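In: Can you look at this prediction? I've put the sequence above it.
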Amino acid sequence: MFIILLMSTIILMIAIIVMMIASLLSKKTFIDREKSSPFECGFDPKSSSRLPFSLRFFLIAIIFLIFDVEIALILPMIMIFLYSNMIMWLSTSMIFILILLLGLYHEWNQGALNWST
């Protein structure tokens, strides 16, 4: 029992020493102004901060969030398919998909999905 404890302690110490040496060897000592500046969604952080915000970027981000939440709501509906009332499940899923399709049609009509301009 003592030998197993001693061996595991030695292996643990060797692993810690190897990790510390690897950490010291992999550190970058060259500090660059470009690398130490934050990356802000494709905007240049060194230019003027008073540039107008792109409304198209904002709309695309909102559409992405809406459809991301849609997937998070549809996946549990698939999981409970076998355990629920078929008529209630079908009516709930059809209403949900109809609302999503109406929203997509509205965005399409408003031109938010037009990538050419």
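Out: Received the coordinates, thanks.

In: hey, let's count contacts and neighbours off CA atoms from now on
Out: Fine.

In: Could you pull up the residues touching residue 13?
Out: Contact partners of residue 13, counting by CA atoms under 8 Å, 6 or more residues apart in numbering, are absent.

In: can you give me the helices in this structure?
Out: Applying DSSP state H to the chain gives helices spanning 2-26, 33-36, 55-79, 86-110.

In: For residue 116, which of those helices is the nearest?
Out: Ranking the helices of the chain by proximity to residue 116 (CA to CA) places helix 55-79 first, at 11.4 Å.

In: Please compare the first structure with the one that follows:
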Amino acid sequence: MLSMYMISAMFFSIVTLMMIAASVLSKKTFNDREKSSPFECGFDPLANARIPFSLRFFLVAMIFLIFDVEIALLMPFAFNPLLLSTYYWGITLFFFILVLLMGLYHEWNQGALDWSE
């Protein structure tokens, strides 16, 4: 048992030393005007190439992904309900859907689902 602790401590120290060495030896990059502008055949850019990204679109995409993954997690319950006992199956689905609805209520309460803007 003691040797297991020593091996774990040795691996932890080696990993820690490697992370510190990588942090110290890594090349630091500095952004200047030339590197941060898009390449347009050597000419200065005519307009700003970095258009603002809609945060509303990002939030809608994240909400879609969350609900999509949760639906994918519910699918095995629908296709094979005989795998679990009926009581356990019902309690598990109830709490899973309860957490899903609480998340939906939180998003609605925070205004992420308000499309009037």
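Out: Cool, got the structure. Small disclaimer: the values here were computed from a predicted structure and weren't measured.

In: Just the TM-score for the two chains, thanks.
Out: After superposition, the two chains reach a TM-score (TM-score structural alignment, normalised by the length of the first structure) of 0.57; 72 aligned residues with a CA RMSD of 1.7 Å.

In: could you redo the helices of the first structure as a markdown table and give each row distance to residue 116 of the first structure?
Out: Output for these, formatted as a markdown table (distance: least, CA to CA, whole Å):
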| stretch | distance to residue 116 of the first structure |
| --- | --- |
| helix 2-26 | 45 |
| helix 33-36 | 32 |
| helix 55-79 | 11 |
| helix 86-110 | 13 |
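
In: List just the one of the ones you listed that sits closest to residue 48 of the first structure.
Out: Nearest to residue 48 of the first structure, of those and by CA to CA, is helix 33-36 at 16.0 Å.

In: can you tell me what part of the second structure that closest one aligns to?
Out: Counting by TM-score structural alignment, helix 33-36 of the first structure pairs with no residue of the second structure.

In: That helix - contacts with which helices or strands?
Out: Helices and strands touching helix 33-36 of the first structure, by 3 or more CA pairs under 8 Å, 6 or more residues apart in numbering; DSSP states H and E: there are none.

In: Residue 64 of the second structure maps to what in the first structure?
Out: Under TM-score structural alignment, residue 64 of the second structure pairs with residue 64 in the first structure.

In: Measure how buried its match is and give me the count.
Out: 12 (other CA atoms under 10 Å).
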